[in-house]
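S.K.: Predicted model and sequence follow; I will ask about them next.
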Amino acid sequence: MSQTAAVVVAAGRGIRVGGGTPKQYRRVAGQAVLTRTLAALAAHPEIARIQPVIAGDAAAFYGECLADLPQAVRSRLAAPVEGGATRQISVRAGLEALAGAGAPDHVLVHDAARPFVDRALIDRAIAAARAHRAAVPGVAVTDTIKIVDPDGRVRGTPPRDALRAVQTPQAFAFAALVEAHRAAAAEGLEGFTDDGALAEWAGLPVFVFDGDPRNRKITQASDLDEADRAFSAPVFSAPAGPAALPSPASDGSAMTLLTRLGTGFDVHAFTEGDHVWLGGVRIPADRGVLAHSDGDVVLHALTDAILGALADGDIGVHFPPSDPRWRGASSDRFLADAVRRVRERGGVIDHLDVTVLAEAPRVGQHREAIRARIAEVAGVPVSAVSIKATTTEQLGFVGRAEGLAAQAAATLRLPAEDAPLAGAAPAGAAA
């Protein structure tokens, strides 16, 4: 299968929105615009690489965006390259970086300030790139357009049915777009604000595929306010994939999401061994735990918390200890399955909170690694994962160092019409 990469143009200053922070780094519903754009592109399974292009002095801003992205998204991002004074220069910098790392077959060029891009639009863009050497998304123009002189005199009124408002991601055969950019640079032409127009100048036939009216570009301060409302509860649906962040319902309809809270608890006794698994992280210890799977109490408790919020049984229902397939299994598989169930129900994971109860091993030095691993498996920002630890003041089996336990809570949002599962299986034994 041909390989598709994406260039995300984020080198602009975004001064029209006001304030001292470029618009692509402004936060909407708690996440930077660029964070949401990168996550939306990375959620698409056919985009192999994403090449960000940023301003030379924006490394700190970009670093904050990365901190809010799960590892599954960060692993798809190439190191950012520095853009230039114009969009055209910035795109060329991104293309040259991709070429230097092994040119893809096709490339999508997308504005950082369009965080509403969804999987359906990306699907159409990739299909258009494969069918044509150059294609751009467009939406029908609903307002009457006038051609005017500098003094305001109307010179013409083009028919609306022949007009399209062009968006991104724009889709190209990689080699053709690189050649067009290099040719324009060689002639000293640097004023193209649209890659479709540059392709036209280079003699490429450019086709228009269906855009999306919701795929608006954030330009004014009012656009930020609208984006903040759109990405906030209760009117968006589930992301297209595990790495994505929330986006408006793809069919344009409002979907009310109701908050669900689930809790989970797991305990395992100590046995001979030299490590324990906590939150997907292997931690050296003077003993192991007795378990059918890898005995990760953190991931078991989190899995049950999510299943509880879904009213979908518990970990023992879906992964019974009587099944030999789960002997010694890595518990991140259990958590990933619970997360998949949330996505399939049109839900959103808001927050995951865990408390480890143990005299030993100590969790503190491993806390950030555990948070990062859980965020990666669950497809949520690290900021949505909380890990705490406590002892039981030498009381009970934990206090006597006979075992360790974890309790967890998961906050989800599910579509209001999504009733609890009928006939859910009864609770089973913990994995």
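M.R.: Cool, got the structure. Numbering: from 1, shown residues only.
S.K.: From now on I want contacts and neighbour counts done on CA atoms only, so please keep to that.
M.R.: Noted.
S.K.: which residues in the stretch 301-431 of the chain form helices?
M.R.: 315-318, 332-344, 367-378, 396-399 (DSSP state H, counting those that start in this stretch).
S.K.: and the angle for the second one with helix 367-378?
M.R.: Inter-element angle recorded for helix 332-344 and helix 367-378: 50 degrees (by axes from the mean of the first three to the mean of the last three C-alpha atoms, to 10 degrees).
S.K.: what about helix 332-344, distance to the chain center?
M.R.: Centre-to-centre, helix 332-344 and its host chain are 16 Å apart (C-alpha atoms, centre = their mean, to the nearest Å).
S.K.: want to compare, so here's the second one:
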Amino acid sequence: MSSTAFSVAAVVVAAGRGIRIGGGMPKQYRRVGGQAVLTRTLAALAAHRSIGCIQPVIAPNAAAFYRECLEDLDPHLRAKLAEPVEGGATRQQSVRAGLEALDRAGAPDLVLVHDAARPFVDFGLIDRAIAAGRDHRAAVPGIAVSDTIKIVEEAAPGIGRVRETPPREALRAVQTPQSFAFSALRDAHRAAAEASLHGFTDDGALAEWAGLPVVTFEGDLRNRKITQPADLIEADRAFAGAASRNSAMTQYVTRLGTGFDVHAFTEGDHVWLGGIRIPADRGVLAHSDGDVALHALTDALLGAIADGDIGTHFPPSDEKWRGAASDQFLAHAVSLVRARGGRIDHLDITVLAEAPRIGAHREAIRARIAEIAGVPLSSVSIKATTTEKLGFVGRAEGLAAQAAATVRLPEEESATLLDAQAETAMRQG
């Protein structure tokens, strides 16, 4: 783990039996809009650029169900998933199993604990969870309660006597993902187990018991948990509607993004271009492998979706990326496009260099880029040119690449506006 990077991991708790919902199958494996609930939850978390690793926790007999979930998950997102571990008889035991697995693999700085049955989690909520966890070390998302709540005690079978009516202004309905300093939550779980306390159903409550100050941050009304059959029906309709917006009849807007990258030559015997190692009489000076073609193409895709640049997602100050293969940078940008329902239409790269010559490697480069991006070979173009001995390229001091990416994104402004209006109405109501 890098000493300079702030690492974030997530534990997804999917070990519950979840059969109260009916159908003879745990709810996390039921399909909504054509995909399993767990698949959608994992995809939502894995698509977030700050989450580096996801640790699924599943039931001992659920391996086959889990494998089916992975079949529907984008391969680039799947790369963030650790091997699942088996959970315990309680949610608390399952969370601890996930934490211990992360600890063995290399403890992150921050961990998000999320329910598998909350597939509507979005980037905004994840961003708030990470920020609150970094600032406060223990934070849970909460929704203001609109109903009056009564604390009751049983007076007779089916009858409760009101003991107290707490002021609802001080009440919050708690959701996930909950965010914690990893070491603090791990130690709290270990202490609870040593004390033979196994009844915590919420990591915020366990953290409180361990003496950690826990804060709340703004939750999301849309981040509902699938619990009852009606929830499953509603989720199916919601995701089916989203799928229809991404169908052939969906209105798309075409975006064009561009990218540029340059590296100076240094001692070496090869350069990387388009994911292919090309023999050369010099190498390039770079923090990663210095693949100007993939770097430019990554920036082009990020530009098309207006999501920063390669330095935003993979800062050169982070030792984690020293010598890193650039195919993972491009794969990440591709996953972000697809997470937004986007389609990649065409990728076009021009390499500017006096040497090395890439003619003999052109088709290998096209094939490699097509493989990384998951597009047909016909959607990838690679060209090379010199600068007629002008500039640093002409003086053979380095090489450069420029790229263009054409993508289509769903035109969802109207849908977003309706969602915002509905949320405002729910909050006011």
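M.R.: That came through, no problem. Just so it is clear, the model here is predicted, and its values are computed rather than measured.
S.K.: returning to what we had before: which of the helices of the stretch 301-431 of structure 1 is buried the deepest?
M.R.: helix 367-378 (a mean of 22; mean count of other C-alpha atoms under 10 Å).
S.K.: Export the helices of the stretch 301-431 of structure 1 as a markdown table, with columns for distance to residue 284 of structure 1.
M.R.: Shown next, in a markdown table, are those (distance: least, C-alpha to C-alpha, whole Å):
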| stretch | distance to residue 284 of structure 1 |
| --- | --- |
| helix 315-318 | 26 |
| helix 332-344 | 19 |
| helix 367-378 | 14 |
| helix 396-399 | 18 |
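S.K.: Could you pull up the residues touching the aligned residue in structure 1 for residue 91 of structure 2?
M.R.: Matched to structure 1 by TM-score structural alignment, residue 91 of structure 2 sits across from residue 87. Residues in contact with residue 87 of structure 1 (C-alpha atoms under 8 Å, 6 or more residues apart in numbering) are 9, 11, 12, 192, 193.
S.K.: how about the longest strand along structure 1: buried residues?
M.R.: Identified as the longest strand of structure 1 according to DSSP state E is strand 257-271. Counting neighbours by 16 or more other C-alpha atoms under 10 Å, one finds that the buried residues in strand 257-271 of structure 1 are 257-260, 262-270.
S.K.: What's the separation between the spatially closest residue to residue 151 of structure 2 that is not a sequence neighbour and residue 153 of structure 2?
M.R.: Computed as C-alpha to C-alpha, 6 or more residues apart in numbering, the closest residue to residue 151 of structure 2 that is not its neighbour in sequence is residue 164, at 5.1 Å. According to C-alpha to C-alpha, to the nearest Å, residue 164 of structure 2 stands 10 Å off from residue 153 of structure 2.
S.K.: Kindly report the same for residue 178 of structure 2.
M.R.: Taking C-alpha to C-alpha, one finds residue 178 of structure 2 at 30 Å from residue 153 of structure 2.
S.K.: Could you do residue 62 of structure 2 as well?
M.R.: Residue 62 of structure 2 is 38 Å from residue 153 of structure 2, by C-alpha to C-alpha.
S.K.: closest to residue 70 of structure 1 out of the helices of the stretch 301-431 of structure 1?
M.R.: helix 367-378 (4.9 Å; C-alpha to C-alpha).
S.K.: for the stretch 201-350 of structure 1, what spans make up the strands?
M.R.: Under the criterion DSSP state E, counting those that start in this stretch, the stretch 201-350 of structure 1 carries strands at the ranges 207-210, 236-237, 247-248, 257-271, 275-278, 281-284, 288-289, 348-357.
S.K.: Redo these as JSON lines? Include distance to residue 46 of structure 1.
M.R.: JSON lines is the format used below for those (distance: least, C-alpha to C-alpha, whole Å):
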{"stretch": "strand 207-210", "distance to residue 46 of structure 1": "18"}
{"stretch": "strand 236-237", "distance to residue 46 of structure 1": "22"}
{"stretch": "strand 247-248", "distance to residue 46 of structure 1": "19"}
{"stretch": "strand 257-271", "distance to residue 46 of structure 1": "29"}
{"stretch": "strand 275-278", "distance to residue 46 of structure 1": "32"}
{"stretch": "strand 281-284", "distance to residue 46 of structure 1": "29"}
{"stretch": "strand 288-289", "distance to residue 46 of structure 1": "40"}
{"stretch": "strand 348-357", "distance to residue 46 of structure 1": "23"}
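S.K.: Looking at those, spot the one closest to residue 398 of structure 1.
M.R.: Taking C-alpha to C-alpha, strand 348-357 is the member of the strands of the stretch 201-350 of structure 1 nearest to residue 398 of structure 1, at 6.9 Å.
S.K.: Between strand 257-271 and the closest one, find me the angle.
M.R.: 30 degrees.
S.K.: Does residue 180 of structure 1 belong to a helix, a strand or coil?
M.R.: helix (DSSP: H, G, I helix; E, B strand; the rest coil).
S.K.: For the equivalent of it over in structure 2, the count of nearby residues, please.
M.R.: Using TM-score structural alignment, the equivalent of residue 180 of structure 1 in structure 2 is residue 188. Residues near residue 188 of structure 2, counting by other C-alpha atoms under 10 Å, number 21.
S.K.: before we move on, what about residue 158 of structure 1?
M.R.: Neighbours around residue 158 of structure 1, by other C-alpha under 10 Å: 12.
S.K.: What distance do you get for residue 151 of structure 2 to residue 200 of structure 2?
M.R.: From residue 151 of structure 2 to residue 200 of structure 2 the distance is 20 Å (C-alpha to C-alpha).
S.K.: Please identify which of those two sits among more neighbours.
M.R.: With neighbours defined as other C-alpha under 10 Å, residue 151 of structure 2 and residue 200 compare such that residue 200 has more, 17 against 11.
S.K.: which residues sit in contact with the counterpart of the more buried one in structure 1?
M.R.: Residue 200 of structure 2 maps onto residue 192 in structure 1, with residues paired by TM-score structural alignment. The contact partners of residue 192 of structure 1, by C-alpha under 8 Å, 6+ apart, come to 87, 88, 198.
S.K.: which SS class is residue 192 of structure 1?
M.R.: coil.
S.K.: ditto for residue 117 of structure 1
M.R.: Quick answer, by three-state DSSP: residue 117 of structure 1 is coil.
S.K.: what about it, neighbour count?
M.R.: 26.
S.K.: these two touch, right, it and residue 38?
M.R.: No - assessed by C-alpha atoms under 8 Å, residue 117 of structure 1 is found out of contact with residue 38, at 10.0 Å.
S.K.: Helices of the stretch 251-400 of structure 2, residue ranges please.
M.R.: 292-304, 310-313, 327-339, 362-373, 391-394.
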